[in-house]
Structure formats: structure tokens, C-alpha cells
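> coordinates only, sequence not included:
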């Protein structure tokens, strides 16, 4: 039986469908058909910062400013982290200064553009909601109406990637 670590928590009926696609070698072709391998232009940290800032400006104008957005090759996919929202606080004189930054796994340089948008939306939502609660997911769906489908498809994409690497 194929282990599906990226799909933990999904219903058994869905896991059965995914295993069936894997056994018939149809998961990869299905994903390539739905998300053609088109390399997006957001390859540098500077381009990524501009991309995320544009999303923030469109949907979250009043959210705290971002001090940085970057790709990070050290994010550990084994622990299912695809991006990180970091807050840094420091005392400056008698004031407390805080900065927020976002790091996105470098695998999104090569992933289809909708997956990059999904993870950017996810990390931006953490500016307002620290926990993965109902309000958090409502904000994600406001910024990306297909958020839940993209999240599932991303998990399928990661599963296919791990199968291709033989992990």
C-alpha cells in the first residue's frame, strides 16, 4: 500500500481514489493535463516580493507591512512546511519594533503558477490570523476562491514528486 504523507487527514474514499490513480500510473499525467508545466516568471526573491506585495495590496491593504519575501531552499518538506510566516520583534529605545517576513519553499520556483499563488495567499493570511481556523480559511478563499482545490492538488503534486524521486 502506498504511503501518502502529504494527504494525511483526508477521507479514506479520497485516499482510495489517489492510490488507484498511482497504481494505474495516471496521477502524473492527470496533474500535467490540469497544470501544464509552464514556468512562471517569478524566479528571483525580488520578483517574489513584488508578486506577494501586489496580492497584499489588492486584498489586505491594512495588514502590517512585509519586510521581506524570499524563496528558501532549507524549508523542510518532510515536516510538511511549504512556507513560513516569520515575525521579528526587537526593542529600539523605549519602543517595540516588529517586522514580518515570508519564506516560501524553493520548489515553487518550478511548480505551476497556481500553486505559488496558493502558498503566497496562505502565508499572507497569517498576517491577520496566526492559527489555521475558520477565519483564516475564509480569508484564503477570499483571496483565492479555488484555495481548497488548489491545496488538495498541491498535495497530489507533492505526492507525485516524491514518487518520481523514489521516496
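Received it, and whenever you're ready, just let me know what you need. Only a predicted model underlies this, so the values are computations on that prediction, with no experimental measurement involved.
> contacts, neighbours, all on C-alpha from now
Noted.
> Residues touching the top helix by length along the chain, excluding its own?
When the chain is parsed with DSSP state H, its longest helix is helix 147-164. By CA atoms under 8 Å, 6 or more residues apart in numbering, the residues outside helix 147-164 that reach it are 4-7, 27-28, 31, 114-115, 118, 140-141.
> Next: stretch 86-94.
Against stretch 86-94 from outside (CA under 8 Å, 6+ apart): 96-103.
> mind listing what residue 95 touches?
Counted by CA under 8 Å, 6+ apart, residue 95 has zero contacts.
> how many other residues sit next to the residue lying closest to residue 35 once chain neighbours are set aside?
In this structure, residue 35 finds its nearest non-sequential neighbour in residue 112, 6.3 Å apart by CA to CA, 6 or more residues apart in numbering. Residues lying near residue 112 (other CA atoms under 10 Å) number 18.
> Would you confirm that residue 112 contacts residue 41?
No. If you go by CA atoms under 8 Å, residue 112 and residue 41 don't touch, sitting 10.8 Å apart.
> Using the three-state scheme, assign the residue sitting nearest the centre point of the chain.
What sits nearest the mean C-alpha location of the chain, by CA atoms, centre = their mean, is residue 119, with 2.4 Å. When classified by DSSP: H, G, I helix; E, B strand; the rest coil, residue 119 comes out as helix.
> okay, now the one to match up with it:
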């Protein structure tokens, strides 16, 4: 039985459906059919603008973001797909916090829905620090269908790690 590390927390019947698609070599076809598009958000500057547009639309009163960038060092297994940090520094007699969002570089080539899901997830951390009910309600408010996208993103990551996949092409 294939171990599905990205889907381990999901019910067995969903894991079995993914295993069946893998066995039939149809997982890539499934993903391509559901998520055929590519986004144009390729530079850090474009990612910053994209993120700030979403923030302005849904989280106007949330703290500002100083930096948003693609991070090629983001390891999907050991770290997260994105990272929201607040770096505190002493400047004179004041404490200044810089907020950053880093998105794994693999999302340059992913479907636009997956990029949106990761950015929304990281933006939600501006309001809710923990992954609690309020956090996921905020994610769902900003991106209807968030939970399905999170599941499909995990399926995509599973597909990327299958033997013989050219992950540089994105699909």
C-alpha cells in the first residue's frame, strides 16, 4: 500500500481514491482536468502585489506586510508551503516588527488556485495565529472552497513526488 504522507490526516476512503488514481496512472490527468490554468505571478514584486490586493480586499485593518517573496529554500516536508513571520528588531528606543510572507518557489509553476490557497492561508495568520476554527472560517471567507483546495494541493504534492514526474514542468 502506497504511503500518502501529505494525506495522512484524511479519511481512508479518500486516500484509497488517490491510491486508485496512482495505480491507474491517472492522477496527473485528474489534476490537469481540475486545474488547467497557470498564473502570471512569477516575480517577488508580482507576488507582493497579488498578496496586497487580497489583503486589501479582506483584511484592511490587519497589520501591514513588509515583504512577500518566493522562497526556493522552503522544504515542503520539514517546513510549510508558506511561512508568515514577524521579525522584531530594536531601533533606538523602540521595538519594530517586520512582517514577512514567504511562499515555496514551487508555486511559481502551480495552478493559480493553489497559489491563492497558500497566500490566503498565510494572510489569515495576520488575524488568527493558530490553526483553529476561526482561522479556517477566515480562510473559507477569503477563498470559498478553501478546504477542497487544500486537499487537492496535497494531492498535487503527492503527484509531484511520484517516480517519473518532471516536477520542473509543474505538471
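Ah, there it is. Note that the structure is a prediction, hence the values are computed from the model and not measured.
> circling back: among the contacts of stretch 86-94 of structure 1, which ones are buried?
100-103 (16 or more other CA atoms under 10 Å).
> circling back: quick one: which of the contacts of helix 147-164 of structure 1 sit in helices?
Among the contacts of helix 147-164 of structure 1, the ones falling in helices (DSSP H) are 27-28, 31, 114-115, 118, 140-141.
> so can I have JSON lines of these showing neighbour count?
Below are those laid out as JSON lines (neighbours: other CA atoms under 10 Å):
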{"residue": "27", "neighbour count": "19"}
{"residue": "28", "neighbour count": "18"}
{"residue": "31", "neighbour count": "16"}
{"residue": "114", "neighbour count": "19"}
{"residue": "115", "neighbour count": "20"}
{"residue": "118", "neighbour count": "23"}
{"residue": "140", "neighbour count": "23"}
{"residue": "141", "neighbour count": "17"}
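> between those residues, which is closest to residue 69 of structure 1?
Nearest to residue 69 of structure 1 out of those is residue 118 (CA to CA; 14.9 Å).
> Any figure for the gap between that closest one and residue 136 of structure 1?
Look at residue 118 of structure 1 and residue 136 of structure 1: by CA to CA, to the nearest Å, they are 13 Å apart.
> Repeat that for residue 75 of structure 1.
For residue 75 of structure 1, the distance to residue 136 of structure 1 equals 22 Å [CA to CA].
> Likewise for residue 113 of structure 1?
For residue 113 of structure 1, the distance to residue 136 of structure 1 - CA to CA - is 22 Å.
> Residue 98 of structure 1 now?
21 Å.
> Okay, buried residues for the longest helix of structure 1 please.
147, 150-151, 153-160.
> Need the residues you listed in TSV (columns: distance to residue 58 of structure 1).
Converted to TSV, the buried residues of helix 147-164 of structure 1 look like this (distance: CA to CA, whole Å):
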residue	distance to residue 58 of structure 1
147	17
150	20
151	21
153	25
154	24
155	27
156	29
157	28
158	29
159	32
160	33
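> how about stretch 59-68 of structure 1: buried residues?
Under the neighbour-count rule (16+ other CA under 10 Å), stretch 59-68 of structure 1 has 59-60, 65-66, 68 buried.
> element containing the residue nearest to residue 125 of structure 2 when sequence neighbours are not counted, please.
Spatial nearest neighbour of residue 125 of structure 2, chain neighbours left out: residue 84 (7.0 Å); criterion: CA to CA, 6+ apart. In this structure, residue 84 of structure 2 sits in strand 82-91 according to DSSP states H and E.
> what's the mean gap between that strand and the aligned bit of structure 1?
On superposition with structure 1, the mean distance recorded for strand 82-91 of structure 2 (mean CA distance after the TM-score superposition for structure 1) is 0.9 Å.
> following that strand, which helix or strand comes up?
Sequence-wise, the next helix or strand downstream of strand 82-91 of structure 2 (DSSP H and E) is strand 94-104.
> contact partners of stretch 23-32 of structure 2?
With contacts defined as CA under 8 Å, 6+ apart, stretch 23-32 of structure 2 is touched by 18, 21, 152, 156, 159, 171.
> quick one, what contacts the first one?
The one in question is residue 18 of structure 2. Per CA under 8 Å, 6+ apart, neighbours of residue 18 of structure 2: 27, 155.
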